[in-house]
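> need the 3D shape of this:
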Amino acid sequence: MKERPLVKSLAAEQSADAALGVLSHFRVEFYDCLYTRADALFELTDAVLCSDGPVTSLVELTLTAEHRRGHGAMYDAVNHGWLEPRRLRRLLASTPLPRAADGRIVLAVDVSNWLRPDAPTSPELLFCHVYGRGRSADQFIPGWPYSFVAALETGRTSWTAVLDAIRLGPCDDATAVTATQLREVVTRLVHAGQWRLGDADILVVMDTGYDVTRLAYVLADLPSSWSAACARTASCSGTPAHAAPPRAADSPASTAASSPSPSRSPGTPLTRPRRATPPATARPKPSPGTGCTPACRLVAPGSTTAANSL
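Model prediction:
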């Protein structure tokens, strides 16, 4: 059987002994997070990580060398096993994190869809906007959107440290869920000693689908800076200390241009009809300052101009 190196998934600057020590400690702590059917869930996790390709069937995982039990034990673990999520989140926050070149923590926020087109009876399905399926055309496919927070590092590597994941429901406000998720992640990092007074602010990066102005205002008390793409060729960045709530005096151009892109919406409820509003009953365009969409206007430290979306 081909040997699979384990050290490559850890920080490159660590020695082999130190990296294996971190890995061994994580495996012990992860096993303690499993409360019911712990052995079967632990072997199932090893089988997923050591699989030679994408996992397309749970039964195939029972054929790997890491899974020493039969398929019956696997189904029993999936149906009746239990993992304590809060303990796992604290464990992930205490593990050595990848950092940027200047030593600061960089967190990325995004939504990834678990498409379930063949599971119409699954609860709380949403219409997920995806690309590259069906002649490279964008489509809406039923599935579950998940909001992820991951720590990034510089350099040519595809490894990221996922710190949290939450499934978005039909009635959830994506911005409110993201704000709560980021607050909990940063709080755990501070409690774990990953950030201390005097360190550089935690940089949070996101794309055009997020209301960065609202997030920066709501999370202004956190030691974090923000960077978000406002258009294909523009970006907004700044720190919460310089952020302000949306003002009524914002210009119509900046107010309308910073509206979140509908293509990056986490999901559309299945019960919501997607019909265009007839011209006769179309709502009038709100006047500037009515609070329809907040302007993306964050001033970077030391800058004299605002980075407005174009």
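> all contacts plus neighbour counts: C-alpha atoms, from now on.
OK.
> what about residue 24, neighbour count?
Around residue 24 there are 12 other residues, counting by other CA atoms under 10 Å.
> I'd like the next helix or strand past the one helix or strand it maps to.
Element membership for residue 24, per DSSP states H and E: helix 16-32. Per DSSP H and E, the first helix or strand lying C-terminal to helix 16-32 is strand 34-36.
> so how far is that next one off the chain centroid?
Taking CA atoms, centre = their mean, to the nearest Å, one finds the center of strand 34-36 at 25 Å from the center of the full chain.
> need the residue closest to the centroid of the protein.
The centroid of the chain falls nearest to residue 148 when counting by CA atoms, centre = their mean (1.7 Å).
> for residue 215, see how far away that residue is.
To residue 215, residue 148 is 16 Å away according to CA to CA, to the nearest Å.
> one more sequence to fold, the one below, so I can look at both together:
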Amino acid sequence: MSLPVSESAGDALDVLSRFRVEFYECLYARADALFELTDAILCKDGPVQTLVDLSLEAEHRRGHGALYQALNTGWAEPARLRSLLASLPVPRAVDGRIVLAVDVSTWLRPDAETSPDRLFCHVYGRGRSKDQFIPGWPYSFVAVLESGPTSWCRLLDAARLGPADDAAAVTAAQLRNVMQGLIAAGHWSKGTPELLIVAAAGYDLARLAHLLGDLPVEVCGRLRSDRVLARDPAPHNAHPRPGRPRMHGAPFALARPATWGDPQTETRTDTTRYGAATAQAWDRLHPRLTRRSAWITDQNAELPVLHGLVVRLTVERLPGGRDPDAVWLWSSRPGVDRSHVDQLWRSYLRRFDLEHTFRLLKQTLGWTVPKLRDPAAADLWTTPIIAVHTQLWLARPAAQDLRRPWERPLPADKLTPARVRRGFRNIRAKAARPAAAPKPSRPGPGRPRGSINRTKAPRHTPGKTVKRAETLDQHYGRTG
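Modelled structure (predicted):
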């Protein structure tokens, strides 16, 4: 993938200025305060540690009261912002393909009993069996990936998962909106390669591919090592039996090599860090779906048979002398072309660049720093965070390497997001600043001195509020 923005610093500033003006137009309420809050995040020296400190930045010309009022009463048009993000240049693969990554990052709020819509978020702990479930707000992010060793990606959308939401359905709707924006912006047309979506092992890949079956996409993700898939059954005429023809053939158990058989294709790539990387592929394997949980539909409808490609990736060694484990991938597009197999596992490994973005959002830009009570305010706060990351991505050609004495120098096209942000104050002086100057006003009277707030905020219990039917009988109310 190549960097889509122009190599000229002047052209990059023009694109950045246009984005800033159109982003300002997406803010329908408290636009000036929200826009200057975005500039304060961009120009602050060091990481954002408290929300109120942003009001002390020179770029934020309003008081701390306006900052909190903007988050509590402001509004940004999500559809218009999504279209704006999709209209910008996007990275592409060598063959012109767009690779999208989808993943969930959590905003933990364990002690916020007065905050609604919290879910139990899975958090990895140090050591074996140290995982925890902590209340918080999970957000689903969609980003465009780049190639090569980089910590960059292009964020396109973020959606919070609520207690009554189906994660697969929300993710599919989110991806559908993003893809429609990319198609409307001219990034895809008939005759060009399909968009590739890479996901982690926690996603229901088969259902995601089924929900997006009418779009030009290919879904690829990791499978758990204990999954069992099925081959196509033998022709009905070969073994005539009374009754209905079989839907599933011989099993393909990932944990039992005896069920694999010979792969249809095998590729080998030499890497500098992991040694030889071997990818084996088996074509036209499908998961065995049952009428439970998410696949409960019309009782007379047939469950789909979703053929795909299974790839087993192994490496020669891992850093630290650890024993390498095989990585199993499933793609919704059958076909054992060697270049296709190589692109799948390379694109999946690039999915981990999104983790660098999550760390930047949390540790540097302060995405999870504010102690906001209302989830709507948290959604609004996420909007300037995405705008900040997008402006850093657009300002890369115009940025200078303001490195610390102990840091290594980097080429202009290899600057990290933190280094680009370090010099953004100089870039902002040359870019458009559509926010209006603040008007003088008097502060409100506030609460009378000596009075006590006797109205207690309601408490909310975290967790799911909607339980799906587990069986077909429960779904249709049959008692036996």
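> what's the TM-score here?
Scored by TM-score structural alignment, normalised by the length of structure 1, the superposition of the two chains gives a TM-score of 0.73; 255 aligned residues with a CA RMSD of 3.1 Å.
> related to what we said a few turns ago, ok, and for the helix holding residue 24 of structure 1, which residues are buried?
Neighbour counts over helix 16-32 of structure 1 (16 or more other CA atoms under 10 Å) mark 19, 22-23, 26, 30 as buried.
> what are the boundaries of the helices in the stretch 1-150 of structure 2?
Along the stretch 1-150 of structure 2, counting by DSSP state H, counting those that start in this stretch, helices occupy 9-26, 31-43, 64-73, 78-87.
> which bit of structure 1 covers the third one?
Against structure 1, the aligned range for helix 64-73 of structure 2 is residues 71-80 (TM-score structural alignment).
> mean shift of that stretch relative to structure 2?
Here the mean offset of stretch 71-80 of structure 1 against structure 2 after fitting is 1.3 Å, by mean CA distance after the TM-score superposition for structure 1.
> other residues contacting that stretch?
The contact list for stretch 71-80 of structure 1 (CA atoms under 8 Å, 6 or more residues apart in numbering) reads 36-38, 40-41, 44, 58-59, 62.
> same thing but 10 Å
Applying CA atoms under 10 Å, 6 or more residues apart in numbering, the contact partners of stretch 71-80 of structure 1 are 36-44, 58-63, 67, 81.
> for it, the distance to its chain's centre please.
28 Å.
> pull out the buried positions in that stretch.
Residues of stretch 71-80 of structure 1 classed as buried: 71, 73-74, 77 (neighbour count, 16+ other CA under 10 Å).
> can you tell me how far the residue nearest to residue 312 of structure 2 when sequence neighbours are not counted sits from residue 113 of structure 2?
Once flanking residues are discounted, residue 312 of structure 2 sits nearest to residue 328: 4.7 Å by CA to CA, 6 or more residues apart in numbering. Plainly put, residue 328 of structure 2 is 40 Å away from residue 113 of structure 2 if you go by CA to CA.
> got it, and residue 25 of structure 2?
Distance from residue 25 of structure 2 to residue 113 of structure 2, by CA to CA: 35 Å.
> picking up where we left off before, just the buried subset of the contacts of stretch 71-80 of structure 1, please.
Buried members of these, scored by 16+ other CA under 10 Å, are 37-44, 61-62, 67, 81.
> between those, which sits nearest residue 96 of structure 1?
Residue 96 of structure 1 lies nearest to residue 42 out of these, by CA to CA, at 21.5 Å.
> quick one on the thing from earlier: hang on, the residue nearest to residue 312 of structure 2 packs against residue 314?
Yes: look at residue 328 of structure 2 against residue 314 with CA atoms under 10 Å: they come within range, at 9.1 Å.
> neighbour count winner among those two?
It is residue 328, of residue 328 of structure 2 and residue 314, that has more neighbours when counted by other CA under 10 Å, with 22 against 18.
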